[in-house]
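# After the sequence you'll find the predicted model.
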Amino acid sequence: IEKNYSYKILTDSIHRRVSTKSNPGFLERLSETAGGTLIGIGMFFLSIYILFTNEGRALQTQLSLDEGLSQVVSLDSYFGLDPQNDNRLVHLSAKLHTAQPLHDPNYRVVVQAVKLKREVEMYQWVEYSESRDYQENGETKTETTYTYNTEWKSELVNSRNFAEEIGHQNPSAMAVESVTVVAPEVRAGPFILSKGLINNINNFQTLSLRDFNAINLDPFLTIHDDYFYHTQYPRKPEVGDVRVRFSYAGLSGEQSWLGTPQTVSKNLFIRGNHIFFT
């Protein structure tokens, strides 16, 4: 048995749904309890086995790390490529460097960094649900209340899955996609960073648009609170409006207006003119 009714309060839409199911019998409840007990016992013994196994592995890992650290070669600030350091563990401290800045031509953004991230959000309807169970006429009934709000979301919200789609339709696609651009080659001193090292440069900072030159921007774009809004009314967005924010990681320009280049200070493995994680 299912009942549906809905009504609207101010700007938030509320929809309620009631479903009914029969209460389980004695044998069914007994079966569920026995099954849960057996699973609990099995999980207990499994956790003991995993605990002792992990302790043994942790000890072996620590011994290997201690042995490796005792052989670390520290490079001074004016180091160069030394064949004697090939295939050895070294401690490196050097500033990041990239040959060319990263840019997004659609928004006239240019940053000298290892990574430039474009994050896109769209103003959409979002569904929330809250359920409660209650007894009535010997049956268990579940009442689910659905509420709908408009929010900025970075992922598409499929309104077709809403309990009440009418009046809460979202667009099926975003006008702009999120993307992260990565410099093709990153150096620290004379060494080229491996892909693994580059993947771990994720200390993203929001790009401030306070002093951004908006003269050459497209007329449909508006800057507000470090966002590019695809609307002339950022304080009164409508469903389907898009906003874009940029962030960067791993500053690498010698004279960047954003600050000094990031310094790599790690124990790394050298192979030729490439450096890797240990």
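Received it, and whenever you're ready, just let me know what you need.

# When you work out contacts or count neighbours from here on, use the C-alpha atoms and nothing else.
Fine.

# Go ahead and list the helix or strand containing residue 61.
Assessed by DSSP states H and E, residue 61 sits inside helix 26-69.

# ignore the last one, residue 97
Taking DSSP H and E as the criterion, residue 97 maps to strand 89-98.

# so the helix holding residue 61 versus strand 89-98, what angle?
Relative orientation of helix 26-69 versus strand 89-98 (axes from the mean of the first three to the mean of the last three CA atoms, to 10 degrees): 100 degrees.

# Put this next to the first one:
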Amino acid sequence: MSDENGSYTEVTSTSWFSRLGDSFRGIGIGIILIIAATALLWWNEGRTVRTGDAIAEAQMTTEPMPGIDKIDSAFEGKLVYARGRAVTNDELVDPVFGIKVNAIKLRRKVEYYQWVEHSKSEKRTKLGGGEETVTTYSYTKEWVDGPVDSQSFRRMEGHENKTRIQSEDVSWLAPNVTFGAYRLPEFLIRSIGGERALNLSLSEAQRAELQKAFFAPNAQLDTSQVLGQQGVSMIHAQGNTLYIGRQPGAPAIGDVRVTFFETPAAEVSIIAKVNGNTFVPFRASNGTAFSRLGMGTQDMESMFEAAKSGNAMMAWILRGLGVVLCVAGFGLLFAPLKVIADVIPLLGSIVGAGTGLVAGLLGSAWSLVIIAIAWIRFRPVLGFCLLGAALALVILLYVRGRMRKAGPASA
């Protein structure tokens, strides 16, 4: 069913038996999620401790380097802190669009003007346990990162996609970046920030060459992609953007915009191990590698504090992900109970709320147990505190169950 705005509504029904079968099949997925969450939480705690120990070891070992104007053999093989300017004489070239720049990095970002399908679903449980799903599909024109296959749309008519050209996002790094008398390795060059828009200044000859390459009849492109016409300018340069289409101010389906960014020479501060005229990561006694590059002039202590903060933030992000996966896994284990109760929709809602709470408590408790066991090996005090918290959640779950059982009897 569609309306005059091009949106499309689809109604599907699922029987109670089908839902029940799907819920039982979901138990296997739930078990996999719990196993994956357990592995992630265990690995993350080990990673956090190893990285923290490596940072602490590096902090005690690092020596400030007074200058980088000449190679000092006294620092060979040592972990050093140094400040200076990262510079390159290399010219980076985009071979497709012919853009050239003297920079540490050159980045190309490609966007396509396409029809995009959006969907919104609403589920309704019916008496008897069946489920009805009403899905509304709507269509909008948007700039997206890649071509959209309109043949997969629920309603393709009037929403056909095409592209004038096809390209991809690419980054180039200067192979030779100097740091005083030293040369920066690729792993440090990739950490250099300060990216800015690259102002394009294309001559008429360059635009004509691109027009010919992309839209001339003998261009090496699939004929379905050649939408330009001779005599019509399809290449427009605006700031850091190459616009490929007829009118930049009025985009049409199939238009492409390609934006360019450069990373110029910059002041940087580094912590790394000296290896001849370059640097390598420091490897701690536990085998964990450590190095750091900060933009601008940063003191050594602030760089180590930033490394510690980054390690802690990553630890909490992965812990949160592990807990979410664990709770979702337990939720799938209990899903059949809700489906069974959905024979009476109101009862299904009540059971669903209850199983959701139980899944949340069990998932959180299990996550705390795994984290605690992992930390006991390295941080016994914190590990036992976490085990205590997990035990408290289990006791809370047990007491809640006893209270529910005692409620009807006392009445």
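That came through, no problem. Since the structure is predicted, the reported quantities are computational estimates derived from the model, not experimental observations.

# rewinding a little: other SSEs contacting whichever helix or strand comes after the strand holding residue 97 of structure 1?
Scanning forward in sequence from strand 89-98 of structure 1 by DSSP H and E, the next helix or strand is strand 102-104. Other helices and strands packing on strand 102-104 of structure 1, by 3 or more CA pairs under 8 Å, 6 or more residues apart in numbering; DSSP states H and E, are strand 109-111, strand 113-136.

# Among those strands, which comes closest to residue 20 of structure 1?
With CA to CA, the closest approach to residue 20 of structure 1 among these belongs to strand 113-136: 9.3 Å.

# center of structure 2, which residue is that?
For structure 2, the residue nearest the mean C-alpha position is residue 317 (12.4 Å; CA atoms, centre = their mean).

# what's the counterpart of residue 195 of structure 1 in structure 2?
Taking TM-score structural alignment, residue 195 of structure 1 has residue 186 as its aligned residue in structure 2.

# Burial check on that match, number of neighbours?
The tally of other residues near residue 186 of structure 2 (other CA atoms under 10 Å) stands at 15.

# tell me the SS of the closest residue to it other than its chain neighbours?
Nearest residue to residue 186 of structure 2 in three dimensions, chain neighbours excluded: residue 175, at 7.6 Å (CA to CA, 6 or more residues apart in numbering). Secondary structure, DSSP: H, G, I helix; E, B strand; the rest coil: residue 175 of structure 2 is coil.

# Aligned counterpart of residue 175 of structure 2 in structure 1, please.
By TM-score structural alignment, residue 175 of structure 2 lines up with residue 184 in structure 1.

# quick one: the strands in the stretch 101-250 of structure 2?
Ranges of strands in the stretch 101-250 of structure 2, per DSSP state E, counting those that start in this stretch, are 105-125, 131-144, 170-173, 178-179, 182-183, 196-197, 235-238, 241-244.

# so can I have CSV of these showing distance to residue 253 of structure 2?
Below are the strands of the stretch 101-250 of structure 2 laid out as CSV (distance: least, CA to CA, whole Å):
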stretch, distance to residue 253 of structure 2
strand 105-125, 5
strand 131-144, 8
strand 170-173, 23
strand 178-179, 45
strand 182-183, 46
strand 196-197, 25
strand 235-238, 16
strand 241-244, 11
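
# Next up, the contacts around the nearest residue to residue 15 of structure 1 once chain neighbours are set aside.
Nearest residue to residue 15 of structure 1 in three dimensions, chain neighbours excluded: residue 6, at 4.3 Å (CA to CA, 6+ apart). Counting by CA atoms under 8 Å, 6 or more residues apart in numbering, residue 6 of structure 1 touches 14, 15, 16.

# what separates the last one from residue 189 of structure 1, distance-wise?
To residue 189 of structure 1, residue 16 of structure 1 is 63 Å away according to CA to CA, to the nearest Å.

# ditto for residue 278 of structure 1
Taken as CA to CA, the span from residue 278 of structure 1 to residue 189 of structure 1 is 18 Å.

# Counting neighbours, go ahead and name the busier of the two.
Ranked by neighbour count (other CA under 10 Å), residue 278 of structure 1 and residue 189 place residue 189 first, with 19 against 13.

# ok, the residue nearest to that one when sequence neighbours are not counted - how many residues close by?
Distances taken as CA to CA, 6+ apart place residue 94 nearest to residue 189 of structure 1, at 5.7 Å, with adjacent residues excluded. By other CA under 10 Å, 21 other residues sit near residue 94 of structure 1.

# Give the aligned equivalent of residue 94 of structure 1 in structure 2.
So residue 94 of structure 1 corresponds to residue 84, using TM-score structural alignment.

# Which residues are in contact with residue 274 of structure 2?
Residue 274 of structure 2 sits next to 75, 76, 77, 78, 79, 80, 280 when contact means CA under 8 Å, 6+ apart.

# What ranges does the stretch 301-411 of structure 2 have for its helices?
345-378, 380-410 (DSSP state H, counting those that start in this stretch).

# Serialize the ones you listed to TSV and add fields for distance to residue 25 of structure 2 and mean neighbour count.
Formatted as TSV, the helices of the stretch 301-411 of structure 2 follow (distance: least, CA to CA, whole Å; neighbours: other CA atoms under 10 Å):
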stretch	distance to residue 25 of structure 2	mean neighbour count
helix 345-378	17	19
helix 380-410	26	14
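
# can I get those in CSV with distance to residue 208 of structure 2?
Below are these laid out as CSV (distance: least, CA to CA, whole Å):
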stretch, distance to residue 208 of structure 2
helix 345-378, 62
helix 380-410, 68
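
# Filter the contacts of residue 274 of structure 2 down to just the buried residues.
Taking 16 or more other CA atoms under 10 Å as the criterion, what is buried in these is 75, 76, 78, 79, 80, 280.
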